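K.L.:
Coordinates for the following, if possible.
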Amino acid sequence: MRYMMSYDLMETMRNTNQWLGATALSMASNPALAAIPNPALSWMAAWGEVTERSYQRMVTKPDWGIYTQTCADGRDHVVEIDTVVERPFGDLIHFRVAGRAEQPRKVLLVAPMSGHYATLLRSTVKSLIENCEVYVTDWHNARDIPVSAGKFDIEDYTLYLVDFMREMGPDTHVIAVCQPAPLTLAATAYLAEQDPEAQPCSLTLIGGPVDPDATPTDVTDFGRRVTMGQLEETMIQRVGFKYKGVGRKVYPGLLQLSSFMSMNGERHSKAFMDQIQRVSRGEASDHDAHNRFYDEYLAVMDMTAEFYLSTVERVFKGGEIARNEFIVAGHKVDIGKITNVAVKTVEGANDDISAPGQCIAALDLCTGLPEAKKASHVEPGAGHYGIFAGRSWRDNIRPLVIEFMNANARKTKTPAAKRAKANA
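P.N.:
All right, here's what the predicted structure looks like:
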């Protein structure tokens, strides 16, 4: 599997299916056939439309789609996305609301690098931008990064987070969603030892595998069953000539997507069949519920091979974070060194990816943190997605997180107060 041929074969299959969909749509929509009252033609056109869109989305990075924000003055303000820090494997971006006063909470939202783009957190960003200055880690697709840019494993990922936190300053509130939770905890501990003045005010970990063995799931069981040799042989491929990262070893997004889909194959098959029927009856729209979900779900990105393999080996198999034995750039990180960064964990009672118990383990690792600065919440009835983007997040979890931020904000002067003092 570790060959360009395997990578290009998957891309060829995707491209062919996209072409077949487009061809079926064009043929069945030909005006010359419009006079034939055959329902098979409308069904064929619908199949072609759904198929073409689905396979096209697999190689398209979704847009954030956040253009305006209604502020307290009742006006819609333009939202501009500024790149604050630009790096080969990921940028730090800021959602700046033009013409709005700086908000009291500065939030760093750490997006997962687990197959989907940071836009997976679109609804999370929308809910926070209302009264926060929101910054997001926007990870790049590994297939578009030249081999000359070097490697990128979990240590590099952690150091990226360290640099992003330093850039934003000590008045920052960090929220890590899913996969980056353990590495964000390690990055905070790294700062506690190496650069205490740059530590954030608070750290909220949402549904992340800090201790994967605390509550086993199908994901952790898979990590235990397979050997690293099997993973490298079956999951790793080299990027083909079509992309800038030609020759780079990656865990391909298309391969990840096939795994995602197989976990709930029957449900996905039904969803697409139902959508084809809706399109054939003229009941579907460009932004209906099906398209909104699958435009994001099908848009996958490649991960560097070293990041994927080191995550499995060191976080899941070795449990280095859970055992407080994680090493970054030759330095052994001690999570117990976190003493003044408030830490909160959020879990979903029905989360089958990062089950309750895996994330709250972070609090036990923070041995140097007073109990008054620790908090946890388990959301009843919530699954994995719901705890950061669904109704549970909007109605229950987000208010708790905002309250946690307010309670642990450091008493620092705002830029306006600093300017007033300088002009005095």
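K.L.:
rest of the way, CA atoms for contacts and neighbours
P.N.:
Noted.
K.L.:
May I see the buried residues of stretch 323-337?
P.N.:
324, 326-328, 333-337 (16 or more other C-alpha atoms under 10 Å).
K.L.:
Mind listing what's buried along stretch 271-280?
P.N.:
272, 275-277, 279-280.
K.L.:
quick one, what contacts the residue lying closest to residue 82 once chain neighbours are set aside?
P.N.:
Spatially, and ignoring its direct neighbours in sequence, residue 82 is nearest to residue 94 (5.1 Å; C-alpha to C-alpha, 6 or more residues apart in numbering). By C-alpha atoms under 8 Å, 6 or more residues apart in numbering, the contact list for residue 94 reads 81-84, 133-136.
K.L.:
Narrow these to those that are buried.
P.N.:
133-136.
K.L.:
what about the strands in the protein?
P.N.:
68-70, 76-85, 90-97, 105-110, 132-139, 172-177, 202-206, 237-238, 249-251, 303-304, 327-328, 331-332, 342-348, 374-379 (DSSP state E).
K.L.:
gap between the first one and the chain center?
P.N.:
Centroid separation for strand 68-70 versus its chain: 23 Å, with C-alpha atoms, centre = their mean, to the nearest Å.
K.L.:
compare with the first, here's sequence two:
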Amino acid sequence: MIYTNAYDVMETLRTTNQWLGATARAMGSYPGMAAHPWADLMRAWGEVTERSFARMTARPDWGIPSVPGGDGRDHPVRIETLVEKPFGDLIHFAVQGRAPRPRRVLLVAPMSGHYATLLRKTVISLLPDCEVFVTDWHNARDVPLSEGAFDIEAYTLYLAQFMRHLGADLHVIAVCQPAPLALAATAMIAQDTPEAQPRSLTLIGGPVDPDAAATDVTDFGRRVTMGQLEQTMIQQVGAGHAGAGRPVYPGLLQLSSFVAMNAGSHAEAFGAQILRVADGTAREADRHNSFYDEYLAVMEMPAEFYLSTVARIFKAREIARNAFTVDGQPVDIGCIDRTAVHVIEGEADDISAPGQCRAALPLLTGLPETKKAAHLEPGAGHYGIFAGRSWRDSIRPLVLRFIDAQAQPGD
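P.N.:
Now for the predicted structure:
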């Protein structure tokens, strides 16, 4: 294991780069530098650099003050915490001054490096038509060691508790990483209290069977051993945080992996933004800032969660083989017999390639074929199937129609 000093060194490097950006911005803005041919570029580089490194440890705000209503008015949105737990909360986006919507949707956010606010656009798109609930995961560096460990079994138990709290009149949408665990949580409920199964479960671009279609992500999981992962990826939270000493997969290491997957396009985007700032055409809320303010904001992941995900979901394929257990008890996906299941995949998804998520359907041996559906969105990448144009124009209407088709409880 890499110890606490490595975590502190990495944070020092981040703050140093943030300081270098602030210094370059200040120097480039100094009146005496106005005649220098490189002053504008220095100022622009500094501004973009300072902002980027500052965002890496800032938790983004949901930024949803209101939603339009059918009455022609904007209705304020208040975030309510319904269930509060050490590693994550169940929250509700309560729209003020309107009747509750009959569609009740639980968005299961990934715990994969970014905050649940990654689903901001998804939430905004659903709020006019649905009551929206979200799993709001906490940054592991803020969780004291006294709260214990958090692995994929604990995650599954959290999901089952949140779903039970909301009741059977519920439609669950799991985005990316939690797809296999949302499937397992639904199966747990089906085994224990069949009548409490949610009306529908939509799985969007998740690794139910990582071997169904290879990607760089699945290849990485195959190439490295668990010992190598623990030695190279796990650090202990440094001093000054509530979770000091907790083993984590640090957000900055995760971010370096995200960026490396498309390094060329990221470099091009930042180069173009520096030029826009230099010539005065950049704006605070422009597309670059809107995207990277969220993309660069990363959170520490509990080490047990990361390592158990790789070992049990990717290497052992426990969900794909219907061999997953929680607290030593088998979870039989075939027990799901009331929850309609909808699989959404993107044709150009390079993280969870087509086939990985669709692998859920053959596991549902107790579910009638009429309650299973799958959709492959042409040309869509990973982000697009839950928050981009493909989501807005094609997938969102499809999901709402599927939800409406399950309006009555199953037999």
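K.L.:
could you dump the strands of structure 1 to JSON lines with distance to residue 190 of structure 1?
P.N.:
Output for those, formatted as JSON lines (distance: least, C-alpha to C-alpha, whole Å):
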{"stretch": "strand 68-70", "distance to residue 190 of structure 1": "36"}
{"stretch": "strand 76-85", "distance to residue 190 of structure 1": "20"}
{"stretch": "strand 90-97", "distance to residue 190 of structure 1": "19"}
{"stretch": "strand 105-110", "distance to residue 190 of structure 1": "16"}
{"stretch": "strand 132-139", "distance to residue 190 of structure 1": "18"}
{"stretch": "strand 172-177", "distance to residue 190 of structure 1": "15"}
{"stretch": "strand 202-206", "distance to residue 190 of structure 1": "14"}
{"stretch": "strand 237-238", "distance to residue 190 of structure 1": "33"}
{"stretch": "strand 249-251", "distance to residue 190 of structure 1": "28"}
{"stretch": "strand 303-304", "distance to residue 190 of structure 1": "23"}
{"stretch": "strand 327-328", "distance to residue 190 of structure 1": "8"}
{"stretch": "strand 331-332", "distance to residue 190 of structure 1": "9"}
{"stretch": "strand 342-348", "distance to residue 190 of structure 1": "15"}
{"stretch": "strand 374-379", "distance to residue 190 of structure 1": "19"}
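K.L.:
Let me see the ranges of the helices in structure 2.
P.N.:
Using DSSP state H, the helices of structure 2 run over residues 4-29, 39-55, 120-126, 152-166, 179-192, 216-223, 226-233, 251-261, 263-279, 287-295, 303-308, 360-363, 389-390, 396-405.
K.L.:
And those: which comes nearest residue 110 of structure 2?
P.N.:
Closest approach to residue 110 of structure 2 among these (C-alpha to C-alpha): helix 179-192, 8.7 Å.
K.L.:
Give me the helices and strands touching the closest one, please.
P.N.:
Where contact means 3 or more C-alpha pairs under 8 Å, 6 or more residues apart in numbering; DSSP states H and E, helix 179-192 of structure 2 is packed against helix 152-166, strand 200-204.
K.L.:
corresponding residues in structure 1 for it?
P.N.:
Aligned using TM-score structural alignment, helix 179-192 of structure 2 spans residues 181-194 in structure 1.
K.L.:
what do we get in structure 1 for residue 328 of structure 2?
P.N.:
The equivalent of residue 328 of structure 2 in structure 1 is residue 330 (alignment by TM-score structural alignment).
K.L.:
what's the distance between that match and residue 190 of structure 1?
P.N.:
Distance of residue 330 of structure 1 to residue 190 of structure 1, given as C-alpha to C-alpha, to the nearest Å: 12 Å.
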